[in-house]
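Visitor: this is a predicted model, with the sequence first.
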Amino acid sequence: ELQFALSGDVGITLAKETQPDLILLDVLMPHSDGYQTCAQFKNDHQLQHIPIIFVTALSDFNDERYGLALGAVDYITKPIDIRIARLRIRNLLERERLKREVKIYRKHFTGANSLNQFHSPAIQHNSSHIENIVAYDPLTEVPNRNLLIQFVQQSIAHAQRFGLMCTICHLNLDDYKQTYLCSDEKCLSQADTQKTSKLQAVASINAANDNVVVDINDQLLVTIIQRLSTTLRQCDHIIRLDGNEFILLLNNIVSETECKNMLERVLTIIQIPITINDRSIITYPCLGVTNYPHDDVDIDDLIRHAEQAMCQAKPLIIKIR
């Protein structure tokens, strides 16, 4: 169920009446702007728990940073890629649902603390299982963004202690916009020779049933992450953000040369063709990188710098900030 409000004041009134699961908020609105409205939501005890996503034409870095600093969980700029936006919203709603479940379980366990039956191994196992669901991506089985800050903190502390580098990589597999899907090698050769646009190359997929597209995308992600898991070292981390975006945390880096060699291996392993439903799929990733302590800023800025570098990178090119 969707509700629409043409101003911030009307939106706040509606939110108090209906308690929505999510708010999509524009910045440019009559009367009070989106930033002022977001601040009102976060200062209201009844509404501050509701996640807010900014959807706006303001794409400047300072605008995005200001919106996120106010408490928004995401910032989507226009023109909007509907498929990416849908995936981000779906993932956010799923996380919020799981958080509510964990809160209910914890309250239940706390209230039953004096009863022996709630201390059984089975109950404790279920509680641990639900918390794992909140922290790990169910599709790829890697940590999700809820553990991102914790892992980056650990990587920085380790780098400081041993005088090493840690590398934060923002990886974008781009949800088929830069993926060729063909049924045989001849098709791949023709797509390369004719320099067919990437959007045209996936036209047949876009025309297919949405469930088929999602299934192919899921299989593609699982295969790529499995390959990366065998390529990276035990001290490194793969974290899924949203949709087809991931963070790679590379630890114990001695030099920029070592970092570059590892990233080239990452790009190579991602580009190996994957066969799904009789289709040969080649993925062209974008990768943005920042290195600590060369980029000696706080954690949020480190993550943001890697994302900015990714946005400036062309497919198959490593952009190091």
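Guide: Great, that's in hand.
Visitor: from here on, contacts and neighbour counts on C-alpha atoms
Guide: Fine.
Visitor: surely Gly243 and Asp175 touch.
Guide: Yes. Under the criterion of C-alpha atoms under 8 Å, Gly243 makes contact with Asp175 at 7.4 Å.
Visitor: who's more crowded, those two?
Guide: Using other C-alpha atoms under 10 Å as the criterion, Gly243 and Asp175 rank with Gly243 on top: 22 against 19.
Visitor: so the residue lying closest to that one once chain neighbours are set aside: helix, strand or coil?
Guide: Excluding the flanking residues, the one nearest Gly243 by C-alpha to C-alpha, 6 or more residues apart in numbering is Leu87, at 5.5 Å. The three-state assignment at Leu87 reads helix, by DSSP: H, G, I helix; E, B strand; the rest coil.
Visitor: take a look at this one as well, against the first:
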Amino acid sequence: MNSKPRILAIDDTPTNLYTLGMALAGEFDLQIASSGPEGLVMARESPPDLILLDVMMPGMDGFETCRRFKAEPALATTPILFVTALSDLESELSGLSLGVADYIIKPFKVELVKLRIRNILSISRLSQELKASEECLRYVMEATGEGVWDWRMSDSAVHHNASWCRILGLDMSFLTHPVDTFMDLIHPDDRAGVQRVLGACLAGDGVYASEHRLRHSCGHYVWVADRGRVVERTATGEPARMVGSIANITERKRHEAEIHHLAYFDVLTELPNRRLLIERLQQAQLRNQRNKQFGALMFLDMDRFKQLNDTHGHAKGDELLIEVASRLRGCVREQDTVARLGGDEFVVMLENLAGPVDDAIGNARKVGTKILETLNRPYRLGDLPYASTPSIGLTLFSGKDDSIDGILKRADVAMYAAKSAGRNTLREADPGR
């Protein structure tokens, strides 16, 4: 198979063609034509890699022949070198305005001709490879649905592909827009984080990576994974151009939220479960130590809950637990935690109780008393009127020398003390511990 680059030489002077043939035959596959129309026919049948075109020819001159080549879709990007004895500026400008790659001045300097041909072929090959690579990347991006962005700092404009617009439900008028438009689309809660990560990337050489929400044209927000990096900088190191892409990760975020909810929340009551309670208790200890405050933990057990299940069925028991959870939420502040450990066992954790110890336990006792009164109110479980009461154990905790197990055990012991005292009451563990 012939791997030599194919060159089409068009010249009406046989001597010139002979000279070219002798000079180029060893390195290139040379085809010759004696006129512009003949060259066009040959090029259509077998597109060359490069065209050497004489400027001064009878009938159709080199300028018109060049225009004809550029009008052919299959030949429009084929590099053309003008071969001419003319060296005036006007002729060169005319040729360059038509898109010719270079000029070769007669008489030929063979080695210079070869060097220019090699250079032009190399540039052409690299250009074709780049175009193929860009087309491949564009195809992949479109196939995966990723939105591409290209931020030119010189004019503060961001350019996009169609997928970027589709992700956000925008029309094609948003293929180019000011960078401030992007910032305005970011969810207010995410904006500071995006600006921080983006600023770090612009200041250094790292990769920009952020997961945040962008406002869809319909008004809701779409979660995206946004990635990019600076690809051009000025002579002084300032960022000049940044490119990247976004992918819609809304479904992934929804699945993550579902998994998180199953891992940290009780399915029946939607309250935090034991795992989340332990994490919040650990965090509360750290805050207590930092702020020199106290927290309180209450264990609650619904009296004779098993009797309700045995007499009226588990569905009624579930209805009672759901109502208890709702009432407990209404007894505490937003910063406090109500959790369900399982069965009919609930935990209330109060935070930010100011000292001294007597004041902190006094405030916790007030909340405990409020819970007793609230859970003593009559219940209606479907068509069943029902009365139920809690037994509550209360303990205070700080942030020093107090283990999680120790806190939970004290509250549990106090709760069983309340049951032993006749139920429907509150008992406290030693507040000095």
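Guide: Everything's here; your move. The structure presented is a predicted model; accordingly, all values stated were derived computationally and were not measured.
Visitor: show me whatever sits in contact with both of Gly243 and Asp175 of structure 1.
Guide: Ile84 (C-alpha atoms under 8 Å, 6 or more residues apart in numbering).
Visitor: count of residues packed around the residue nearest to Gly243 of structure 1?
Guide: Counted with other C-alpha under 10 Å, residues neighbouring Leu87 of structure 1 total 15.
Visitor: please apply the same query to the one 4 residues further on.
Guide: Neighbour count for Asn91 of structure 1, taken as other C-alpha under 10 Å: 16.
Visitor: I'd guessed it sits against Leu241; true?
Guide: No. Using C-alpha under 8 Å, Asn91 of structure 1 is not in contact with Leu241; the gap is 9.3 Å.
Visitor: structure 2: which residue goes with Ile253 of structure 1?
Guide: Here Ile253 of structure 1 is matched to Leu353 in structure 2, going by TM-score structural alignment.
Visitor: quick one: the helices in structure 2?
Guide: Assigned helices in structure 2, in chain order: 14-24, 36-45, 62-71, 89-98, 110-144, 162-167, 179-185, 188-203, 250-264, 274-291, 305-312, 314-329, 357-375, 404-420 (criterion: DSSP state H).
Visitor: any idea how far the residue nearest to Gly243 of structure 1 is from Asp175 of structure 1?
Guide: Using C-alpha to C-alpha, to the nearest Å, Leu87 of structure 1 is found at 10 Å from Asp175 of structure 1.
Visitor: what do those two both touch?
Guide: Common contacts of Leu87 of structure 1 and Asp175 (C-alpha under 8 Å, 6+ apart): Gly243.
Visitor: and Val152 of structure 1, what does it touch?
Guide: Val152 of structure 1 is in contact with 249, 299, counting by C-alpha under 8 Å, 6+ apart.
Visitor: alignment lookup: it to structure 2.
Guide: By TM-score structural alignment, Val152 of structure 1 lines up with Leu281.
Visitor: that older thread, just to check, the match of Ile253 of structure 1 is in contact with Phe294?
Guide: Yes. Look at Leu353 of structure 2 against Phe294 with C-alpha under 8 Å: they come within range, at 4.9 Å.
Visitor: so these two - more neighbours on which side?
Guide: Phe294 (26 against 22).
Visitor: state the distance from the more buried one to Leu268 of structure 2.
Guide: The gap separating Phe294 of structure 2 from Leu268 of structure 2 is 31 Å, by C-alpha to C-alpha.
Visitor: now for Ala69 of structure 1, how many residues are close by?
Guide: Neighbours of Ala69 of structure 1 under the rule other C-alpha under 10 Å: 11.
Visitor: any idea what it aligns with in structure 2?
Guide: The alignment leaves Ala69 of structure 1 without a partner in structure 2, by TM-score structural alignment.
Visitor: OK, contacts around the residue nearest to the spatial centre of structure 2?
Guide: Among the residues of structure 2, the one closest to the centroid is Ala225, at 1.1 Å (C-alpha atoms, centre = their mean). Ala225 of structure 2 makes contact with 209-212, 246-249, according to C-alpha under 8 Å, 6+ apart.
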